Every structure is written in structure tokens, then in C-alpha cells.
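Engineer: what's the 3D shape of this:
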Amino acid sequence: MSVPTVSTAGLMPAGGAEPGDVAVIRSWKAPIGLAIFAALYGLLLLLAPRGGDTAFRLSTEADAIQLPELVVPVALTTWVCFVLLVLLAAASAYFVRSSARTPLWIIIVYLIVLVLGFLTWAASGATIPVVGLLAGTIALAVPLIYGALGGVIGERAGVVNIAIEGQLLAGAFSAAVVASITRQPLLGLIAAAVAGVLVAFVLAAFAIKYVVDQVIVGVVLNVLVIGLTSFLYSQVLQPNAALLNTPPRFDRIPIPLLSEIPVIGPVLFRQTIVVYLMYVAVALVYFGMFHTRWGLRLRAVGEHPQAADTVGIKVNATRFWNVLLAGAIAGIGGTVFTIGAAIPFNKEMTGGVGFIALAAVIFGQWDPIKATLAALLFGFASSLQNTLNIIGSPVPSEFMLMLPYLVTIFVVAGVVGKSRAPAADGKPYVKG
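Structural biologist: Next comes the predicted model:
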């Protein structure tokens, strides 16, 4: 990210400025946010101290290589984590003072230390299944990642894709029906992509062709898809559930050798084809967006459509086809809710995941890799909530339900800083 600069004229004492000097605008948002959350963590340790040990189980019974459990003393570990958090917040302040921004590695290490300290405190006297926690993170993050990729493509092209929720829901519905009838999950996957394209087609037609407000179109599409799928579920799927709403699921495909790597093997390489497609999609979207002609044109029509038009790029056609591509990717993400887990379709089963995916797009600063990491963060928060409920953590259940959203606030308030959308995002282009 480029560092914003301003002229030093009027900002320095007389005779102290040289021609061409610039003053760096420093943002103290990150160090202040890190310091606040370190203080809150320390307050938790003071008000609710816990003793004993916490165990971290690093292997499953199916693993060829069995790792011993890692047992740590709660009091010592939590306070060591607190000291590290304070030092990292101070390091962030030092870097902001000297170079105007906090390095990404400080944020990553801070999050790891904070999670380790909180887990150690919350699971005192119990055992954390690390592999299960991470596997749950992947499972919960997959639809978010597909939705976020669709959002990144659409917004990089200049079209705000509020309809991610509708595309995910349409994909889940179509995958369940087609896979139930044909007993072929792969055909359900294709149907989900087609359903996502159809929703995106309506968005593109109204937003690009008829220049309707993109946010309003997206909201209306979400309501339309929710109403349509709910009606079809009540009137068609429920009376014929055995034929139309008993989807098969994709089998897990362990990758030889890779699936036997301790910890990460069971998490990343004992997955279904939907997850493996996600890995490929993230890599292709990133490479294509920043290293191919397609990506250059995509970014050009989202940043400066007039300039793109002058060099011969068909702005509206480029936007239209990329919105359809985004819809296909988001539609595939909807398969996770049905054929991804052999779950029958139900009303509004996506539960607002599309809106969290849209938040991941913004947190990820419209970058495929960063948006994927943001989606994984949301997935981890939700998986952590489930894990702590299972082991009987003393943390109130109401707080656990809030946890994914508290993580969201943490990321916005203390980590991400200011995000700049593509310059022409949400702005229709009318030639001439």
C-alpha cells in the first residue's frame, strides 16, 4: 500500500523545509487498537484468573504420525502472552513513528499470541482438539472465500456485488435439487454455478445496461432469491423431499503423502473436491488479476473507465462478463451448504454468509489473497465458538455467539486501517 504524503509547506519552521520535502501522514490506529485489546486481555486475566493446565491435542486417531499432546500451565502461559502483546503493541508504535505503518508480520504474530493466550485461559483443565478446530475453520470459511472471490472480481470491475448472499443461496438450492434428482454431486456443482450466473446476470443487466443503483439492485435480488427459494421449498421440495431434497455429498479425497503431514495434512488435504477447487480458484484469481491481460483490463475498468475506453477496452462488456464470472464462483460456494455436507436445502440456510463475505472483501482491501485470509479469520472465530462450547468453557454462551462479530470489530478498529475501494466502484459508465 502506498504511503500518503503531503507537501510540507506551512508545516515546518521557516528555513527548515527543502524543495521537494514531504511530510508523512502517520496513522496511529493500529498501535492504539493493539494496545487497547492487550489491555482488555490483561483485565480479563486480573478479574478472572485461572489455574491448572491446558492441553492441545495435535493429532487424530487416523493420523499415521501421532504427536504428543502439548500441555501448558495456564497462569504462566497467559501472562507471558500478555507481555508479548504489550511488546508487539509497542513495536507497532515504534514502526508507525519511524516508517508510518505497522508491518503485517506484527499483526499476524499479535493475533497468534492473542488466540493462544485466550485459548489457554478459556480451556483451563480441558483439551483443545487443534486439528478439529482448524478443520472447522476451513469448513466454515469455504463459502466465505468463494463469496469473497466473487465480490473481489465484481468490485474490481466497478460493480458493487451486494447480491453475494442471493448467489450463494441460489447455488445451494440448485445444487440440492439437481444432485437429488441425478444422484450426481458434480452435476449439482455445475447447476450451482449456473444459478449464480443467472442471479449475476440480473444484477449486471440492471446495474450496467439500465444504470440502476447497484446497491438497491443487490438488496432486491437478495430478497427475491430468499422469497423464491422459500416458496419453492414449501410448495415443491417439502412435498417431494425424497426425490428433490435428499442430496448426496462429495466424498473426501485424501491426497497421498500430503494428507499424512501432522496437523496440516488432515486439515488441508483430506477434503472434498469443493475445497480443492477453492484452492485452485484463489490461486487463479490472484494470478489472473495481477499477472494477465484479463486482470489488467478488469482493474482498468474499475479504476478509470474513461481511460480504459480511450485505449479500446469495452468497459461495459468487460464489467458484464466479469460480474457473470463472479456469480459463477459465488454460486459454487453455495454447494457447501447442501451437497458439500449432504444436508437437505432449507429456508435461508446461508444465514447471512454473503454479507460476511462482502465484509471480507473490504477487510481484504479488494485483494484475493487478503480477502481469503479475512474469510479464514471469520471461519476461525466461528469454529472457536463451537469448540469452546463443546469443551464446556466458562465463557458465557451469549459472548460466544458474539465472538465472530467481535473479531470483525477488532479487525476494523485496530488492524486494517483505511481501505480504498476501486475508484469507479459502484459508478455506472455511460460512454460520451
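
Engineer: CA atoms for contacts and neighbours, from now on please.
Structural biologist: Will do.

Engineer: now the most centrally placed residue in the chain: how far from residue 141?
Structural biologist: Geometric centre of the chain, nearest residue: residue 375, 1.6 Å, by Cα atoms, centre = their mean. Separation of residue 375 from residue 141 (Cα to Cα, to the nearest Å): 6 Å.

Engineer: contacting residues around the residue nearest to the centre of the chain?
Structural biologist: By Cα atoms under 8 Å, 6 or more residues apart in numbering, the residues touching residue 375 are 141, 144-145, 148, 357, 360.

Engineer: so residue 298 is in which element?
Structural biologist: In the assignment (DSSP states H and E), residue 298 maps to helix 293-303.

Engineer: Please tell me how far that helix is from the chain's geometric centre.
Structural biologist: Computed by Cα atoms, centre = their mean, to the nearest Å, the chain-centroid distance of helix 293-303 equals 23 Å.

Engineer: To compare with the earlier structure, here is another sequence to fold:
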Amino acid sequence: MSTAVVENPQGSVADEQVIVKHWKNPIIFSVIALIGLLLLGINAPANEVTFRLAEGITWAQIPALVLSARVFGWLAALVLLAIAAYSIVAMNSGKRVPFALTAVFWFFFITGLLVWAIGSARTSDVSLVSLLSGALALSIPMIFGSMGGLLCERSGIVNIAIEGQLLLGAFSAVLVGSITNNPWAGLLAAMVGGMLVSLLLAIFSIKYLVDQTIVGVVVNVLVSGLTGFLFTRVLQPDAANLNSAPKLPSFEIPVLSQIPVIGPVLFNQSVIVYLMYIVVALIWFGLNKTRWGLRTRAVGEHPKAADTLGVNVNRLRFSNVLLAGAVAGMGGAFFTLVSVSSFNSDMTAGQGYIALAALIFGRWRPMGALFASLLFGFSLQMQFMLSILGTSIPTELLAMLPYVVTILAVAGLVGRSRGPAAAGKPYIKG
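Structural biologist: Purely as a prediction, here's the structure:
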């Protein structure tokens, strides 16, 4: 809804309510609903899908959830069609589709695809706890990366270098962790490695005013080449001493870990997952409830106004970029201190760029970036799980799944996103 000022035939000025109709979401809903009808309904497999819910629970016997892939597929398809039809009618009347209906639409589409894919596999018995636990674990680098990107971009610095921060963090973690035989030293080294990448980004983009996007891309290429060279010439010749770091410990939280389904998923994880909870909470609190957060948001939106109020814009940007590197470096430690105990060339496999997409998908908000990263982690876990189950979907298509989800997300499936107004714009005092 927008207001336009028009002049009537008598020459007076009046306000007229002009309804602006945006048909993008109804069109997307309709296309996906038709795909759902053809795939989930008409071509639904005849198998039953079993989701085991009791893993990790010792105090009760929880029966498995058994779904008919055909029945659930038709249910999901009909719900998708109904919401798509409602979105068309609502938009034609100048109304917006409620957020709750949008959430229901995507829930049935994702779960419908999940049931259809598992029902099409050779094995249709899946542990829901393992599925969700794996998705959470795989999302960790993207969550830390998106939080690092958030700290930069809310300060007005575009952080394309998340990939390099993750990669050097992973390399530093395995090198120091192997030498000291201490995973905590490796974690600290990962944070330092991420800060070194951020230091390059900050110096060139803030001090020398080089285009931030170009600096980020160049830094990523530099880190990729440097770590690849050091891996070949340093780590590989002495892998036993330099490329075999101990893993960070895992433990379960009593009582909380016994909550059905979500307990083992959220509270029986590696220590880096618990660190992620703390980091996300601190960043959310800092940005929204502290003077530092107010100044950071002001610098990212209107640096000149912040400067007139006594904020040192470039110093705040510099410190926030370094802090972002430390946060992203913790995500890099996941690869070599949690997932595996050794480093390989370019082992981050583009997850830094997916983290940047999660930041955009989450509309530059901590919780939005968190849930977007979880979605991408879930798509990665689906790729691995379906490969193990022996689905009829070609493996090449499964490998594309996380990146297809990324493209769809940044293409605007959640609506138009507007980043911080000053992001990417260097600030020159005076």
C-alpha cells in the first residue's frame, strides 16, 4: 500500500490510496505448488517412511513416526495448492499473505520433499535425531561465518572474505592443535587466523579505500593459494606431527539432553556448538541492547551523523572487522577440530559464500542469519543422508542441492532485502 498525491480537475490537491500489487510471491507459490502436485502427489512413492524419535532418550520409550509417502505427499500438495490460491486472491484484493501461512507453505514443501526423497530410497528408515543433529553440526561454519559477516556489514564493511577467514581458521587450528596436541590452542589459533584475514580486509578497505568487494575476492584467492601451498609443502610431508589435531570434546547437558527429539539435537553436541549458542546470543544482545550496538548500527546506516555525535567511524569499523574475523575463524576450526582432524586444500568448499548468502537471506539480523544457516546446513545433511540411503536421485543433483537452495534464497524468496545503507561505502572524515 502506498500513498500518491494527485491533483483533481478543480486544481485542489488530494491524497489517493494507490494499491501496489507485488505478484512475485504468488507466482513463486503457484509454481512450487504445481511442482509439489506433480512430484509429491502424482509421483509419490508407495512406500512408508519411518522416523525414529527415541535415540538418545533413556527415560521413556518413544514410538517411531510412520508416514505413508503417498498420503503425506498428497496432503502436502493440497496444502501448497490451497495457500498458493489464497495468495493470488489476497494479492488481487491488495492484501499480503500472513507470515504464518508462508511458514506453513515452506514447512509442507520441505517436509514433503523429505518424505518423498526418503520414500524413494532403498532404505526408508531414518533417525530424525541423527538427521537434525547432523544438520545442526554442518551449519556451524556457516553460522559463525554469517555472524562475522553481520558484524562487518552492520558496520558498513562488505565482507566477501568470509571464505578466506574460514579457510585460514581451519588451517591455523590444525597446525597449532597438532603441534601443541591441544584442541583449545587450535581454536585460539583459528580465531587469530581469521583476524589476520580481517586485518588485510580492514587495512585495504578502510585505510586505503580500496573497493571492498574486490579486496574480499582477492583475499579469498590469496588465502586459498597460500594454504594450498603450505598444505603441500609443510603439512603433507609431516602429517603425523603437523596435520593430525585432536578434536574438541563433546558432552551432553543433563536433563536438557533428555527432552524428546530436540534434547539430543541441541544439548548433546560438540563444545563448538555450545560456543555458537553463546556467540549468537552475545551478538544479538550487543547489537540491540548496548551502546556499542547502537553505534555500530549508526555507523552502518549513516556514518556522517554518527561522526557528528562523536563516534570515531573508521576506528569502530576497524575493530568490528577484526572481531568479525575472530568469530569467523571459530567457524573454520569446525572443519579440523570437529568434522575431521586434518586439513585439505580448499576444504571449506565455498561455505563462506553460503554464509554470506545466509546473511542476506536473514536480512542482516542475527536470528535471521542463524535460521538461514540452519536451512543450508539441513540441505547439506540431506545431500549426505540421501546418498547413504541409496535414493534414486542422481548424486550430481544431490551435490547441487545446497547451492540451489542458496541461489533460491538470494533470489528473493523471502521478499526484498535491504542491507545497511552505508555498506560498501568508505568513509572519509570531513
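
Engineer: State the TM-score obtained for the two superposed chains.
Structural biologist: Here the superposed chains carry a TM-score of 0.94, computed using TM-score structural alignment, normalised by the length of the second structure; 426 aligned residues with a Cα RMSD of 2.1 Å.

Engineer: nearest residue to the aligned residue in the first structure for residue 170 of the second structure other than its sequence neighbours?
Structural biologist: Pairing criterion TM-score structural alignment: the partner of residue 170 of the second structure within the first structure is identified as residue 172. Using Cα to Cα, 6 or more residues apart in numbering and skipping residues adjacent in sequence, the residue nearest residue 172 of the first structure is residue 334, 4.3 Å away.

Engineer: circling back: any idea what the residue nearest to the centre of the first structure aligns with in the second structure?
Structural biologist: Under the alignment (TM-score structural alignment), residue 375 of the first structure pairs with residue 373 of the second structure.

Engineer: Check which helix or strand that match maps to.
Structural biologist: Per DSSP H and E: residue 373 of the second structure is located in helix 366-389.

Engineer: Report the next helix or strand after that helix in sequence order.
Structural biologist: Beyond helix 366-389 of the second structure on the C-terminal side, the first helix or strand identified by DSSP H and E is helix 395-410.

Engineer: After whichever helix or strand residue 79 of the second structure is part of, which helix or strand is next? Please name it.
Structural biologist: Using DSSP H and E, the element containing residue 79 of the second structure is helix 69-92. Counting by DSSP H and E, the element after helix 69-92 of the second structure in chain order, helix or strand, is helix 99-119.

Engineer: Run through the neighbouring helices and strands of that next one.
Structural biologist: Helix 99-119 of the second structure is packed against strand 48-52, helix 69-92, helix 366-389, with contacts defined by 3 or more Cα pairs under 8 Å, 6 or more residues apart in numbering; DSSP states H and E.

Engineer: mean offset of the helix or strand following that helix relative to the first structure (after superposition)
Structural biologist: Next helix or strand after helix 99-119 of the second structure toward the C-terminus (DSSP H and E): strand 125-127. Here the mean offset of strand 125-127 of the second structure against the first structure after fitting is 1.9 Å, by mean Cα distance after the TM-score superposition for the first structure.

Engineer: matching residues in the first structure for strand 125-127 of the second structure?
Structural biologist: The alignment of strand 125-127 of the second structure onto the first structure (TM-score structural alignment) spans residues 127-129.

Engineer: contacting residues around that stretch?
Structural biologist: Contact partners of stretch 127-129 of the first structure, identified using Cα under 8 Å, 6+ apart, comprise 54-58, 387, 391.
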